[in-house]
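Participant: Would you be able to build a 3D model of this:
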Amino acid sequence: MQSPVPHDPPIYRRIADRLRQAIQAGEFRDGDRLPGENALMAEYGIARATARQALSVLINEGMAVPRRGSGVYVRQFRPIRRHGSRRLSREQWGTGRAIWDGDASGRPYVVDDLTIAREPAAEDAARVLGCDEVWVRRRRYSVDGRPVQLAASCFPAELVAGTAIVQPDTGPGGVYARLRDLGHTPVHFTEEVRARMPAPDEADRLALSAGTPVIVVCRTAYTTGGGAVELNIMIMDAASYVLQYDFDA
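Facilitator: Next up is the predicted model:
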């Protein structure tokens, strides 16, 4: 029985492959404009719809981003290596360093879009934290000028009311150092990780290209007695992260 004859990929895929190779070879750098639909039509003798498909492949892969009325531009980004256990070690926040100092590895990062509010606890927060009201810290993180993560940390309202945890600047070591100061030192963390497509507002705030999924990490911090003192829900641009977890056999 003869093996089936392999078929060449469609022309739009071949064009996308050539553009991807050119980006990876450094012929196009971050922020450079890629050949537009008219240029691809002229070079390859293809229809506009085919040229649009070729560019859409790179947009959906996160390698390029469209700008309305301007064109399609290269969007290269060195992924953030997020080390699940090391970043939460007491040696990190207990000595006054921010958790994000480890994530960014010296790259410039910014926390913006910060809001802090006392609110009725949502269903998950009420169940995990065992309270009816919470203080919530919502913020967005950007690395190298690119939005990469949205985060919302919930704390039992009565536990943190009037403390630095509900202030914009939480001080050296961040919220975990302040929980320690309150006598509620986090000693154990659990994280649940899943992937999904972003909601429209999430895609807008993270400047995601069409088709880019997000990683949702739900972390709970526990004290020695087993009480939960924080529920943190993080929404990450999947194209911007490598999640690393180390285990002993």
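
Participant: When you work out contacts or count neighbours from here on, use the C-alpha atoms and nothing else.
Facilitator: Will do.

Participant: and the closest residue to Leu208 other than its chain neighbours, how many neighbours?
Facilitator: Spatial nearest neighbour of Leu208, excluding adjacent residues (Cα to Cα, 6 or more residues apart in numbering): Asp237 at 7.3 Å. Other residues lying near Asp237 total 24 when counted by other Cα atoms under 10 Å.

Participant: Gly145 too?
Facilitator: For Gly145, the number of neighbouring residues by other Cα under 10 Å comes to 10.

Participant: this one as well, want them side by side:
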Amino acid sequence: MTIVRRRVRYLDGEASYINDTYFPHSLVKDSEIADPRDLARGTLRILQDLGYRQDRILDEIWIRMPTNDESERLSLPPGTTVAEHVRTGYTAEGTPIRCAVSILPGDRHVIALEFDMPADWT
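Facilitator: Purely as a prediction, here's the structure:
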């Protein structure tokens, strides 16, 4: 069982992207995360205060056509692709503590990735 926080983020009055985050019910059922209101201190801080520090993330990105629901939530013009970005957070022990699914319209976003390379990399 999960608890989901569903949001549509807006930029200059236009729907910019969808962000739905899923949490294991057993970890957050008695916390602020279960409350639908905005969380000033953020879910990662709340999880950490509950004893679940996010130490590792896995990012997965797919480019695809939107579902009907996504098209409606984002007011997408016909033919607009989306990027589905799934970010799963884990504790050091490997326990998944959150999964954020963001839907990014292809006509409004650039995905840029930057990595620091280890000093001994050749």
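
Participant: mind listing what the residue nearest to Leu208 of the first structure touches?
Facilitator: For Asp237 of the first structure, the contact set (Cα atoms under 8 Å, 6 or more residues apart in numbering) comprises Val148, Gln149, Leu206, Leu208, Thr212, Pro213, Val214, Ile215.

Participant: Inside strands: which ones of those residues?
Facilitator: In strands, judged by DSSP state E, the following of the contacts of Asp237 of the first structure are found: Val148, Gln149, Val214, Ile215.

Participant: any chance of the residues you listed in JSON lines, plus distance to Gly225 of the first structure and neighbour count?
Facilitator: Listed next are those as JSON lines, based on distance: Cα to Cα, whole Å; neighbours: other Cα atoms under 10 Å:
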{"residue": "Val148", "distance to Gly225 of the first structure": "34", "neighbour count": "25"}
{"residue": "Gln149", "distance to Gly225 of the first structure": "31", "neighbour count": "24"}
{"residue": "Val214", "distance to Gly225 of the first structure": "33", "neighbour count": "26"}
{"residue": "Ile215", "distance to Gly225 of the first structure": "30", "neighbour count": "21"}
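
Participant: Double-check Ile97 of the second structure against Arg87; I have them as touching.
Facilitator: No: the criterion here is Cα atoms under 8 Å, and Ile97 of the second structure misses it with Arg87 at 10.8 Å.

Participant: sorry, back to before: the contacts of Asp237 of the first structure into JSON lines, with extra columns for distance to Ala126 of the first structure?
Facilitator: Formatted as JSON lines, those follow (distance: Cα to Cα, whole Å):
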{"residue": "Val148", "distance to Ala126 of the first structure": "27"}
{"residue": "Gln149", "distance to Ala126 of the first structure": "24"}
{"residue": "Leu206", "distance to Ala126 of the first structure": "27"}
{"residue": "Leu208", "distance to Ala126 of the first structure": "31"}
{"residue": "Thr212", "distance to Ala126 of the first structure": "31"}
{"residue": "Pro213", "distance to Ala126 of the first structure": "28"}
{"residue": "Val214", "distance to Ala126 of the first structure": "25"}
{"residue": "Ile215", "distance to Ala126 of the first structure": "23"}
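
Participant: of all the residues you listed, which two lie farthest apart?
Facilitator: Gln149 and Thr212 (13.4 Å; Cα to Cα).

Participant: where's the residue most central in space within the second structure relative to Met65 of the second structure, distance?
Facilitator: A centroid search over the second structure (Cα atoms, centre = their mean) returns Ala100, at 2.7 Å, as the residue closest to the centre. Distance, Ala100 of the second structure to Met65 of the second structure, by Cα to Cα, to the nearest Å: 19 Å.

Participant: The first structure: which residue goes with the residue nearest to the centre of the second structure?
Facilitator: Aligned by TM-score structural alignment, Ala100 of the second structure pairs with Asn232 of the first structure.

Participant: hang on, Glu70 of the second structure in a helix?
Facilitator: Yes: under DSSP: H, G, I helix; E, B strand; the rest coil, Glu70 of the second structure sits within a helix.

Participant: any idea what it aligns with in the first structure?
Facilitator: Glu70 of the second structure maps onto Glu202 in the first structure, by TM-score structural alignment.

Participant: now swap in Leu44 of the second structure and tell me
Facilitator: Matched to the first structure by TM-score structural alignment, Leu44 of the second structure sits across from Tyr176.
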